[in-house]
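Enquirer: need a structure here:
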Amino acid sequence: MITIYHLGKSQSDRIVWLMEELSLPYRLEWFDRGEDGLAPPEYLALHPAAMAPVIADHDLVLAESTAIIQYVANRHGGGRLTVAPDEEGYADYLYWLQFNNNLLTGFFVERALDAAGNGHDGGIIGTVVRRRTEGLLRQMDDHLGRQEFLAGNSFTLADLMSGFAVTSLPMFGNADMLNGFANIQAYARRLTDRPAWQRAMAIAGPGATRPD
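Expert: Next comes the predicted model:
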């Protein structure tokens, strides 16, 4: 059975979402953040940079969301939610698997500029980050105007990866980030209507707490 080392209020909730989508058994080991908002010291034993998510599958310990979801889906899920190289939508599938990391980087840079509280706009770095974030969201919105999900009209791992950017990320300090992007807003509703997403968020989402 796979163990998910879940860091509260982190991207590791998407691994719970994956397990619920695939109806696979798993064990959740919960780690709370410290008062400083960082992962606790014991999490460093799992990953030297204390990055979440991390899973264990017997003797294998694996980090990085994109690696984990592909490993689980192919090794334990019979390839469900993946797109094969000879299938339509394969290039989109590859692209949108990576998209979340680009948007997340911009989000954290903008939060850091806001936290500095000195009124500085970040100069060229701030300009590039804001332009890139707006451009990425515009690209996503245009793409979703042509199809229901990111790699076609069926839910795939690409949606599970990039869905975090439109379902959970707005909860972490920028609730209006999707304003003006009607197609993304409709897409986010399709994701949050999924029973597996709802179960996962109740278990390990941003509003969940460590079980007794």
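Enquirer: Going by C-alpha atoms from here, please, whenever you check contacts or count neighbours.
Expert: OK.
Enquirer: Strands of the protein, residue ranges please.
Expert: 2-7, 26-31, 54-57, 60-63 (DSSP state E).
Enquirer: Please work out which of those strands is packed deepest.
Expert: With neighbours defined as mean count of other CA atoms under 10 Å, the strands of the chain peak in mean count at strand 2-7, which reaches a mean of 22.
Enquirer: could you check the angle strand 26-31 makes with that one?
Expert: 20 degrees (axes from the mean of the first three to the mean of the last three CA atoms, to 10 degrees).
Enquirer: Who are the packing partners of strand 2-7?
Expert: Helices and strands touching strand 2-7, by 3 or more CA pairs under 8 Å, 6 or more residues apart in numbering; DSSP states H and E, are helix 13-22, strand 26-31, strand 54-57.
Enquirer: what helices or strands is the first one leaning on?
Expert: This means helix 13-22. strand 2-7, helix 65-75, helix 157-167, helix 195-204.
Enquirer: Can you convert the ones you listed into JSON lines and add a column each for distance to residue 108?
Expert: Shown next, in JSON lines, are those (distance: least, CA to CA, whole Å):
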{"stretch": "strand 2-7", "distance to residue 108": "18"}
{"stretch": "helix 65-75", "distance to residue 108": "17"}
{"stretch": "helix 157-167", "distance to residue 108": "12"}
{"stretch": "helix 195-204", "distance to residue 108": "21"}
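Enquirer: got the contact list for the residue sitting nearest the centre point of the chain?
Expert: The chain has residue 164 as the residue nearest its centroid, 3.6 Å off, counting by CA atoms, centre = their mean. Neighbouring residues of residue 164 by CA atoms under 8 Å, 6 or more residues apart in numbering: 11, 14, 100.
Enquirer: Tell me the most packed of these, by neighbour count.
Expert: Using other CA atoms under 10 Å as the neighbour criterion, residue 14 leads the contacts of residue 164 with 25 neighbours.
Enquirer: Let's compare: structure for the following, please.
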Amino acid sequence: MLKVHHLGHSQSERIVWLCEELAIPYELVKYTRDPVTRMSPPELKALHPLGAAPLVEVDGMLLAESGAIAEFILARYGHGHLRHESNHPNFAPYLYWFHFANGNLQPALFRSMTVGRCGLAADHPLRAAVRQRLDMVLALIDERLAHNDYLAGAEFTAADIMSVFSLTTMRLFHPVDLAPYPNILAYLQRIGARPAYQRAMSKGDPDLAPMLI
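Expert: Sure thing, here's the model as predicted:
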């Protein structure tokens, strides 16, 4: 059976959610962040040198990195669900938005959070540059969702699973007002109504109210 090592309040919620959407059996092992450093606990570091989360264990193998784990699960257990094959008209958008999550969206938020904690003056040009980049990224997502219910098109896919963490739980660490992006907010309401998302959050992070507004 697939074992999912899940760190609370982290991007490993993606993997719990993916398992719930695919309705595959899995064992959930939960960890909590260090209360002072907010980093992984020693138990996770004993499994992976970086204390990585998510981390999955199957057939004696450990695999880290949420994107790699998602692709592994989809390939082994997905049976064609939640992804588009190469002959699908939305194959390229699916690939783009799947990788946009960790290639642009999450880095833009992380840079904004890091710069915001550095004590730079409000008018420092670096703050403006980082904010401009984040605004561009969010505006691009909002424009995409103005014409599509989900990131890869009309169908919910793993591209959405990869992206939602940065738009919701990540804002626990770095508050971002999504009011200027009404299509993102409408999208998050659609996500929040999914039974598999509700199950995943209640199992993985029962203390967390998903930030869907």
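Enquirer: How close are the two chains, by TM-score?
Expert: For these two chains in superposition, a TM-score of 0.90 is obtained (TM-score structural alignment, normalised by the length of structure 1); 206 aligned residues with a CA RMSD of 1.7 Å.
Enquirer: In JSON lines: the strands of structure 1, plus distance to residue 140 of structure 1.
Expert: Below are those laid out as JSON lines (distance: least, CA to CA, whole Å):
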{"stretch": "strand 2-7", "distance to residue 140 of structure 1": "28"}
{"stretch": "strand 26-31", "distance to residue 140 of structure 1": "32"}
{"stretch": "strand 54-57", "distance to residue 140 of structure 1": "28"}
{"stretch": "strand 60-63", "distance to residue 140 of structure 1": "26"}
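Enquirer: The residue nearest to the centre of structure 1 and residue 171 of structure 1: what is the separation?
Expert: Distance, residue 164 of structure 1 to residue 171 of structure 1, using CA to CA, to the nearest Å: 10 Å.
Enquirer: Likewise for residue 81 of structure 1?
Expert: Distance of residue 81 of structure 1 to residue 171 of structure 1, computed by CA to CA: 26 Å.
Enquirer: Then residue 111 of structure 1?
Expert: 13 Å.
Enquirer: if we can go back for a sec, which one of residue 81 and residue 171 of structure 1 is surrounded by more residues?
Expert: Taking other CA under 10 Å, residue 81 of structure 1 and residue 171 do not tie; residue 81 has more neighbours (21 against 14).
Enquirer: for that one, what are its contacts?
Expert: Residue 81 of structure 1 makes contacts with 73, 155, 156, 157, as judged by CA under 8 Å, 6+ apart.
Enquirer: Quick check: closest non-adjacent residue to the second one.
Expert: Spelled out, it's residue 155 of structure 1. residue 149 (5.9 Å; CA to CA, 6 or more residues apart in numbering).
Enquirer: what do you get for the last one?
Expert: Across the structure, with CA to CA, 6+ apart as the measure, the residue nearest residue 157 of structure 1 apart from its sequence neighbours is residue 81 (5.5 Å).
Enquirer: what's the answer for the first one, then?
Expert: If the residues on either side of it in the chain are set aside, residue 73 of structure 1 comes closest to residue 79, at 5.2 Å by CA to CA, 6+ apart.
Enquirer: counterpart of that neighbour in structure 2?
Expert: By TM-score structural alignment, residue 79 of structure 1 lines up with residue 80 in structure 2.
Enquirer: didn't that match look like it was pressed against residue 73?
Expert: No - Residue 80 of structure 2 lies out of contact with residue 73 (CA atoms under 8 Å); the separation is 10.9 Å.
Enquirer: out of those two, which sits in the more crowded spot?
Expert: Applying other CA under 10 Å to residue 80 of structure 2 and residue 73 shows that residue 73 carries more neighbours, namely 18 against 11.
Enquirer: Quick check: the gap between that one and residue 6 of structure 2.
Expert: 15 Å.
Enquirer: which residue lines up with residue 187 of structure 2 in structure 1?
Expert: Using TM-score structural alignment, residue 187 of structure 2 pairs with residue 187 in structure 1.
Enquirer: Tell me which residues touch residue 201 of structure 1, please.
Expert: 13, 17, 207, 208.
Enquirer: switch to 7 Å and redo it
Expert: Neighbour list for residue 201 of structure 1: residue 208 [criterion: CA atoms under 7 Å, 6 or more residues apart in numbering].
Enquirer: Start and end of stretch 21-29 of structure 2, how far apart?
Expert: Stretch 21-29 of structure 2: ends 18 Å apart by CA to CA.
Enquirer: the inter-axis angle of the lengthiest helix in structure 1 versus helix 157-167?
Expert: Ranked by residue count and defined by DSSP state H, the top helix of structure 1 is helix 90-116. For helix 90-116 of structure 1 against helix 157-167, the angle by the same axes, to 10 degrees is 30 degrees.
Enquirer: Pipe the contacts of residue 164 of structure 1 into a markdown table and attach distance to residue 116 of structure 1 per row.
Expert: Listed next are the contacts of residue 164 of structure 1 as a markdown table, based on distance: CA to CA, whole Å:
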| residue | distance to residue 116 of structure 1 |
| --- | --- |
| 11 | 24 |
| 14 | 30 |
| 100 | 24 |
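Enquirer: Mapping onto structure 2, list which of these remain contacts.
Expert: For the contacts of residue 164 of structure 1, the aligned pairs still in contact in structure 2 (both residues aligned by TM-score structural alignment, their matches' CA atoms under 8 Å) are 11, 14.
Enquirer: Tell me the one among the contacts of residue 164 of structure 1 nearest to residue 89 of structure 1.
Expert: residue 100 (17.8 Å; CA to CA).
Enquirer: which residues does that closest one contact?
Expert: Applying CA under 7 Å, 6+ apart, the residues contacting residue 100 of structure 1 are 161, 162, 165.
Enquirer: quick one: which of those residues has the most company?
Expert: residue 165 (24 neighbours).
Enquirer: So what touches the lengthiest helix in structure 2?
Expert: For structure 2, the helix with the greatest residue count under DSSP H is helix 125-147. Helix 125-147 of structure 2 is touched from outside by 105, 108, 109, 111, 112, 115, 151, 181, 183, 184, with contacts defined as CA under 7 Å, 6+ apart.
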